[in-house]
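K.L.:
With the sequence up front, the predicted model follows.
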Amino acid sequence: MRFMIIVKATKESEAEVVPNPDEELLVAMAEYHEELAKAGVLLDGSGLHPSSRGWRIKYSGKKRTVVDGPFTETKELIAGYTIIQVKSPEEALEWTRRFPNPAGEGKEAEIEVRRLYELEEFGPSDTLDRFREIGMDGKK
């Protein structure tokens, strides 16, 4: 089972500045991700640039419209993510309880955890086999 740990954006993470987290936070994040890697459950993780450097594509029928950032509602944005592969939701919960506060200890922050779909959850399909062939089956 794969889970994505989503670090919610804040006004600070959306500010147009070069990231400069304090050393204590960097150490905590490095130690946590090293533990994930040593346990063999870490698949990927990274921080994201602010939404001012991104865009959205809005769909209306067959029409696509590009909307440039920044996006004002930070509650709807993410600042980073970590993807883990574990045996159960309980194991994912245990790992996420240990996730360091992404804003730094004592500050307000939020992470969200969502399970990723596995191709095996869908019925047999030649089209799904195409996803497997290009490596989109979540297998390490």
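P.N.:
That came through, no problem. Computed from a predicted model, the values in this text were never measured in an experiment. Residues are numbered from 1 along each chain as shown.
K.L.:
contacts and neighbour counts: CA atoms only from here.
P.N.:
Noted.
K.L.:
need the contact list for the residue most central in space within the chain.
P.N.:
Nearest to the mean C-alpha position of the chain, counting by CA atoms, centre = their mean, stands residue 81 at 2.5 Å. Residue 81 sits next to 4-7, 45-47 when contact means CA atoms under 8 Å, 6 or more residues apart in numbering.
K.L.:
try residue 87
P.N.:
residue 1.
K.L.:
and it, that one's in a helix?
P.N.:
No. According to DSSP: H, G, I helix; E, B strand; the rest coil, residue 87 belongs to no helix; its state is coil.
K.L.:
putting a second one here so we can go through both:
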Amino acid sequence: MRVMVLVKATEDSEKGFNPAPETMAMMEAMGKFNDELRDAGILREADGLKPSSAGKRVAFDGASRTVSSGPFAHPHELVAGFWLWEVKDMDEAVAWVKRCPNPMPGPSEIEIRPLYEMADFQ
């Protein structure tokens, strides 16, 4: 099964990249974790996102389209990064996330969501 693994944003991540030593150590640990995922054949894609201040939102209401510029409120509702994994089941995904280095300097949260497959629509 394919899963999208979402690193939730924090107030720190919304400030942008900080080249502090603890950030660089986390980036190195995350690189090693990504190597493990790749070696296990699980990793399909991974990347970090710039803060919402660099983003746009397009709101749809019928034929109307309204564009809003970031930053967006409530960092805990935003995404700071993601992985796309191919795993046996949700238990395997959870086991891998538990091995993940903390992606933020403080408390953080990672969400795992299964992707729809064609079989889900039959």
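P.N.:
Received it, and whenever you're ready, just let me know what you need. Everything numeric here is computed off the predicted structure, so don't read it as measured data.
K.L.:
Let me see the TM-score of these two.
P.N.:
Here the TM-score for the pair of chains, by TM-score structural alignment, normalised by the length of the second structure, is 0.91; 120 aligned residues with a CA RMSD of 1.3 Å.
K.L.:
Could you give the number of residues near residue 41 of the first structure?
P.N.:
19 (other CA atoms under 10 Å).
K.L.:
My guess is it contacts residue 88. True?
P.N.:
No. The pair formed by residue 41 of the first structure and residue 88 falls short of the contact definition of CA atoms under 8 Å, at 11.6 Å.
K.L.:
just checking, residue 25 of the second structure is part of a strand?
P.N.:
No. Counting by three-state DSSP, residue 25 of the second structure is not part of a strand but helix.
K.L.:
State the distance from it to residue 4 of the second structure.
P.N.:
Applying CA to CA, to the nearest Å, the value for residue 25 of the second structure to residue 4 of the second structure is 25 Å.
K.L.:
same question, residue 80 of the second structure
P.N.:
Distance from residue 80 of the second structure to residue 4 of the second structure, by CA to CA: 13 Å.
K.L.:
swap in residue 62 of the second structure?
P.N.:
Residue 62 of the second structure is 29 Å from residue 4 of the second structure, by CA to CA.
K.L.:
what about the strands in the first structure?
P.N.:
2-8, 42-47, 55-60, 63-68, 78-85, 111-115 (DSSP state E).
K.L.:
got TSV for those, with distance to residue 122 of the first structure too?
P.N.:
Output for the strands of the first structure, formatted as TSV (distance: least, CA to CA, whole Å):
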stretch	distance to residue 122 of the first structure
strand 2-8	15
strand 42-47	22
strand 55-60	25
strand 63-68	28
strand 78-85	19
strand 111-115	15
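K.L.:
All good on my end, thank you.
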